[in-house]
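Peer 1: Sequence first, then the predicted structure:
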Amino acid sequence: MADIDVRKLAEQLDAAQAILDEIRVTSGCDAFGPAREPASKRVEAALESAQRALHERKTRTNFVGNPEMFGEPAWDMLLDLFIRQTKDEKISGKNAFIDAEAPTATAKRWLKVLEQNGLIISQPDPASSDGDRTHLTPTGYEGMLRYLESIAH
């Protein structure tokens, strides 16, 4: 399932959930908890959290120096991929190295670990001179969405 399909599916499921919530409320069965936010609101809150988290991580090196001292290249890559994927931007594996602000060997190692854990996938992109395109898997995207949404509130 492509990354864009995950968002469409989430929106469809949220639309169905909204209908169920309306039925529940009008039937007097609202004891099942509050209605969920629409997918667009969830994604917007998660995107803001991701952008804030990445900005804070990069800003702290301005105050304490040496980025390697607090480096979390895997987390930086996940945040960056989530932001770009949510904005429908494409990212090459090469750009993931740069954005992680880690040495290339370290970034490659972490990309491999993230891929082995089913959080990202790199696929050849014949339409690009950059080679591979890297993106979050549906599992990786949903995990990031849920985490970032949870810290947004």
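Peer 2: Received the coordinates, thanks. These numbers come from a predicted model, not from an experiment.
Peer 1: C-alpha only now, for contacts and for neighbours.
Peer 2: Fine.
Peer 1: Quick one: residues contacting the closest residue to residue 124 other than its chain neighbours.
Peer 2: Nearest non-adjacent residue to residue 124, counting by CA to CA, 6 or more residues apart in numbering: residue 132, 4.2 Å away. For residue 132, the contacting residues are 92, 93, 122, 123, 124, 125, by CA atoms under 8 Å, 6 or more residues apart in numbering.
Peer 1: among those residues, which two are most distant?
Peer 2: Largest separation among the contacts of residue 132 by CA to CA: 93 and 125, giving 10.8 Å.
Peer 1: take a look at this one as well, against the first:
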Amino acid sequence: MGKRPMPDIATLHTAPAELSKLPSPGLIRRVIRQRQERSALFEADLFADPAWDMLLDLAAAHAEGQRVSVTSLCIASGVPTTTALRWIAQLTAKGLVEKVQDAIDRRRAFVRLTDRSIAAIARYFRNVEPAPAL
């Protein structure tokens, strides 16, 4: 079986709504827990992937209809706050997340996935989902 070509992330935002449907929050949270378990059993820096951990956390929150503060996302990344803030800046610059100021408390900001990243994450989960048993 050949490899699937990598889609251009810039084209994912035009995907139909059914293609942008994220899996259940439970599945996403299970993947997050599996990643945390792996880090508990091996040296955490062997598998450091803070950007993916952030995207997974944001995907689960999106699927649950929850908001994620910058502080919470830094904790979810599993890296020091300064490193997490650099990753958030990179993800923002690449158009994968956006920051939204809290309308009530202007000192606080929330981070959310863009339509492009929702489409990409939805496609990722569809592509790695095991085929149903016959």
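Peer 2: Received the coordinates, thanks. In this text the structure is predicted, and so the values were computed from the model without any measurement.
Peer 1: Superpose the two chains and report the TM-score.
Peer 2: TM-score for the superposed chains, counting by TM-score structural alignment, normalised by the length of the second structure: 0.75, backed by 116 aligned residues with a CA RMSD of 2.4 Å.
Peer 1: one step back: closest to residue 70 of the first structure among the contacts of residue 132 of the first structure?
Peer 2: Of all the contacts of residue 132 of the first structure, residue 93 has the smallest distance to residue 70 of the first structure: 22.3 Å, by CA to CA.
Peer 1: surely the closest one meets residue 136?
Peer 2: No. Counting by CA atoms under 8 Å, residue 93 of the first structure does not reach residue 136; the two are 11.8 Å apart.
Peer 1: returning to what we had before: tabulate the contacts of residue 132 of the first structure in a markdown table, adding columns for secondary structure.
Peer 2: A markdown table is the format used below for the contacts of residue 132 of the first structure (DSSP: H, G, I helix; E, B strand; the rest coil):
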| residue | secondary structure |
| --- | --- |
| 92 | strand |
| 93 | helix |
| 122 | strand |
| 123 | strand |
| 124 | strand |
| 125 | coil |
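Peer 1: rewinding a little: any idea what the residue nearest to residue 124 of the first structure aligns with in the second structure?
Peer 2: Under the alignment (TM-score structural alignment), residue 132 of the first structure maps onto residue 109 of the second structure.
Peer 1: In stretch 89-97 of the first structure, which residues are buried?
Peer 2: Neighbour-count burial for stretch 89-97 of the first structure flags 91, 92, 93, 94, 96, 97 (criterion: 16 or more other CA atoms under 10 Å).
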